[in-house]
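Asker: I'd like to go over a predicted model; first the sequence, then the structure.
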Amino acid sequence: MVTWISSSMNFPFAPKPTACPPVESLTTDAGEWLKIARQRLTGVEQPGLEAQLILGSVLQLNRAAVLAHPERILSPNQLAQLDLLIHRHLAGEPLPYLLGHWEFYGLDFMVNSAVLIPRPETELLVEEALVWLQQHPDRRRAADVGVGSGAISAALATHVPDLWVCATDRSRLALRVAQENMRRLGLTGRVELAEMDLLSACHGPFDLVVANLPYIPSKKLTDLQVTRYEPVEALDGGIDGLRLIERLLADASRWLAQGGLMLLEVEAGHGESAPALANRLLPSTAVDMLTDLAGLPRVLRIVK
């Protein structure tokens, strides 16, 4: 059963109002609130930046505007909203979910707990795909397997105006997020969204296949903080972390056009097992691994 996601389908996104706890801070202006917020957020990686982003989300201003007017008086309602967001963040809720959006490859994406938060490591896959597309101007049919928020599809389609993408996901909730992001970025119609298992009902072959499928081994999930808030089904890659990747590779010769490129993000621990799997299932292809800025194996590259 395949459900194609139409641009006319209407999905609710607004979260239900949440009761605010009592305001603990006595601060009345933005500058003083930022000082106190930085102190409260000392356990996070970038307390100053995150405090600015939280304040900007409540004031509906960008960081520059927030910093330009530290004398701005904050209303009791704004202080209550800010206090609630700080409480939630200190409890472990990721900042992108608190803000409701996050940047990836220079684009702003709506995110919620139905999708993984776009991460900078994935930009390696996007950059490699864009280089290949630039070198192959006659190759303009792409597939994005496990589209999630739509970050990869949108980044590719934005930078390659004549690219068409078939983007799939098993999660209808994730597809709703992707649909909204395509609408906001003006990509509706160029990125076709469909609810399906891998590429089971797409009309191939494709010149380019990209995927950021679940790749964390199941036994590792219990030790990861990320599973408290991000969707486990988008993280759990089975016993060895390659369950879905193996299924996609097993059928890749059917979906990938001759001379086409497949790029799959994998866990750093798959630096040897992922290429070995690809060589076994696709013996006539050229297989190699790309490393990220930290020097870790990150993207499996296959040329048919």
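Answerer: Sure thing, it's come through.

Asker: alpha carbons only for contacts and neighbour counts from here, please
Answerer: Will do.

Asker: what about the closest residue to Ser57 other than its chain neighbours, how many residues nearby?
Answerer: Spatial nearest neighbour of Ser57, chain neighbours left out: Leu99 (6.2 Å); criterion: C-alpha to C-alpha, 6 or more residues apart in numbering. By other C-alpha atoms under 10 Å, 18 other residues sit near Leu99.

Asker: ok, Leu95 next?
Answerer: Leu95, neighbours per other C-alpha under 10 Å, totals 20.

Asker: same question, the one 10 residues further on
Answerer: Residues contacting Tyr105 under the criterion other C-alpha under 10 Å number 17.

Asker: repeat for Leu193
Answerer: Neighbour tally, Leu193, other C-alpha under 10 Å: 26.

Asker: can you tell me how far the residue nearest to Ser57 is from Ile152?
Answerer: 20 Å (C-alpha to C-alpha, to the nearest Å).

Asker: ok, now Asp162?
Answerer: Asp162 is 16 Å from Ile152, by C-alpha to C-alpha.

Asker: here's the one I want to compare it with:
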Amino acid sequence: MSIRPSNWRNWPSSNDMTLGEALAAARQRIDRLDARLLLQYATGCTHAELLARPETLLGTSARAQFENWVERRAGGEPLAYLVGEAEFRGRVFQVSPAVLIPRPDTEVLVEQAPLRLHGKESPAVLDLGTGSGIVAVSLALEYPSARVVAVDISAAALTVAASNAGRLGADVEFLAGDWYAPLAGRRFDLIVANPPYIAADDPHLAGDGLPFEPQGALTDGGDGLDCLRRIVAGAVAHLRPGGWLLLEHGHEQGAACRNLLSAAGFQAAFTHPDLAGSDRVSGAHL
């Protein structure tokens, strides 16, 4: 049963609410697109059906679900957590508050990875801090000859990632541990990582739905470079000769990442921008 706060006065009081009425009421509180998507998820209707038959009555359970979701979305909770899924590279991934919501910026990391595996047969690939598994699963599916291993310290995140791999048919080995801890003696042709890189004092952490996401996956609690430092420092012991390390990072951290890579003995350090032109992925090879 949904709990109706005092500000539900904009909703029709009749028990017989149509799809059109529900959508109109929701649009007074949340973004138009969010309202439509939530109504589609609550009812199972398509966009075309909502347009063609707005007079269709909203069922009792669907109405309760929709009202609950609208209230939570109005409070800032991300839409992806409400419906339990998000799209990444044309695939639908399950998400929960245990993992970050997939972002288009991370596609840069996935796109850059195969370029470093050209000509390698059955390359070994490691995804550190896999979260929902979007990088590991995408690489396993898009580069099927690769042997992909994914690590995360969060058992809850690994549960989500393993479920995504199973649903999408990706062959990924999942390991629990802090960065390289469960990988003693293992070496890879490519290591990729999208670690926490937001500084603890960054004001962006207070907005845009970020308070609802796992803080340990967003910030290292310091200057935003601590996890990047640890990954770079440990990579040398886990890369094969000529192996590559690719790191997603903040838009002002490209130079810092290149310096870390060069100082650790990596070669040909570079930074690649995202679609907005901001620094997003840096990498180098041994």
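Answerer: Looks like it came in fine. Please read these numbers as outputs of a predicted model, since none were measured by experiment.

Asker: circling back: how about the residue nearest to Ser57 of structure 1, what's its partner in structure 2?
Answerer: Using TM-score structural alignment, the partner of Leu99 of structure 1 in structure 2 is Val83.

Asker: could I get the full set of strands for the stretch 51-200 of structure 1?
Answerer: Here the stretch 51-200 of structure 1 has its strands, by DSSP state E, counting those that start in this stretch, at 101-104, 107-110, 141-145, 164-169, 191-195.

Asker: the inter-axis angle of the fourth one versus strand 141-145?
Answerer: Strand 164-169 of structure 1 and strand 141-145 are oriented at 10 degrees to each other (axes from the mean of the first three to the mean of the last three C-alpha atoms, to 10 degrees).

Asker: what about strand 164-169 of structure 1, how far off from structure 2?
Answerer: Strand 164-169 of structure 1 differs from its equivalent in structure 2 by a mean of 0.8 Å after superposition (mean C-alpha distance after the TM-score superposition for structure 1).

Asker: corresponding residues in structure 2 for that strand?
Answerer: Going by TM-score structural alignment, strand 164-169 of structure 1 sits over residues 147-152 in structure 2.

Asker: report the central residue of structure 2.
Answerer: Pro102 (2.3 Å; C-alpha atoms, centre = their mean).

Asker: residue contacts, Arg89 of structure 2?
Answerer: By C-alpha atoms under 8 Å, 6 or more residues apart in numbering, the contact set of Arg89 of structure 2 is 107, 138.

Asker: which residues does the nearest residue to His47 of structure 2 once chain neighbours are set aside contact?
Answerer: Leaving aside its sequence neighbours, His47 of structure 2 sits nearest to Gln40 (C-alpha to C-alpha, 6+ apart; 7.0 Å). Counting by C-alpha under 8 Å, 6+ apart, Gln40 of structure 2 touches 46-47, 50.

Asker: repeat that for Ala194 of structure 1.
Answerer: Contacts of Ala194 of structure 1 by C-alpha under 8 Å, 6+ apart are 2-5, 166-169, 175.

Asker: residue in structure 2 paired with it?
Answerer: By TM-score structural alignment, Ala194 of structure 1 lines up with Leu175.

Asker: for its match, give its distance to Trp8 of structure 2.
Answerer: Separation of Leu175 of structure 2 from Trp8 of structure 2 (C-alpha to C-alpha) stands at 46 Å.

Asker: next: Ala181 of structure 2.
Answerer: 50 Å.

Asker: run a quick neighbour tally on Leu41 of structure 1.
Answerer: Neighbourhood size, Leu41 of structure 1 [other C-alpha under 10 Å]: 18.

Asker: distance check, it against Arg88 of structure 1.
Answerer: 11 Å.

Asker: aligned partner of the residue nearest to His47 of structure 2 in structure 1?
Answerer: Counting by TM-score structural alignment, Gln40 of structure 2 lines up with Gly56 in structure 1.

Asker: any chance you could map the helices in structure 1?
Answerer: 30-40, 47-59, 63-68, 76-90, 95-99, 123-135, 151-159, 172-184, 218-221, 243-250, 252-255, 273-281 (DSSP state H).

Asker: for Ala19 of structure 1, which of these is the nearest?
Answerer: Ala19 of structure 1 lies closest to helix 76-90 among those, at 8.7 Å (C-alpha to C-alpha).

Asker: and that closest one against structure 2, how far off on average?
Answerer: Overall, helix 76-90 of structure 1 averages 1.2 Å from its counterpart (mean C-alpha distance after the TM-score superposition for structure 1).

Asker: residue range for that helix in structure 2?
Answerer: Using TM-score structural alignment, helix 76-90 of structure 1 corresponds to residues 60-74 of structure 2.

Asker: quick one: distance of that stretch to the chain centre.
Answerer: Stretch 60-74 of structure 2 has its C-alpha centroid displaced from the chain centroid by 24 Å (C-alpha atoms, centre = their mean, to the nearest Å).
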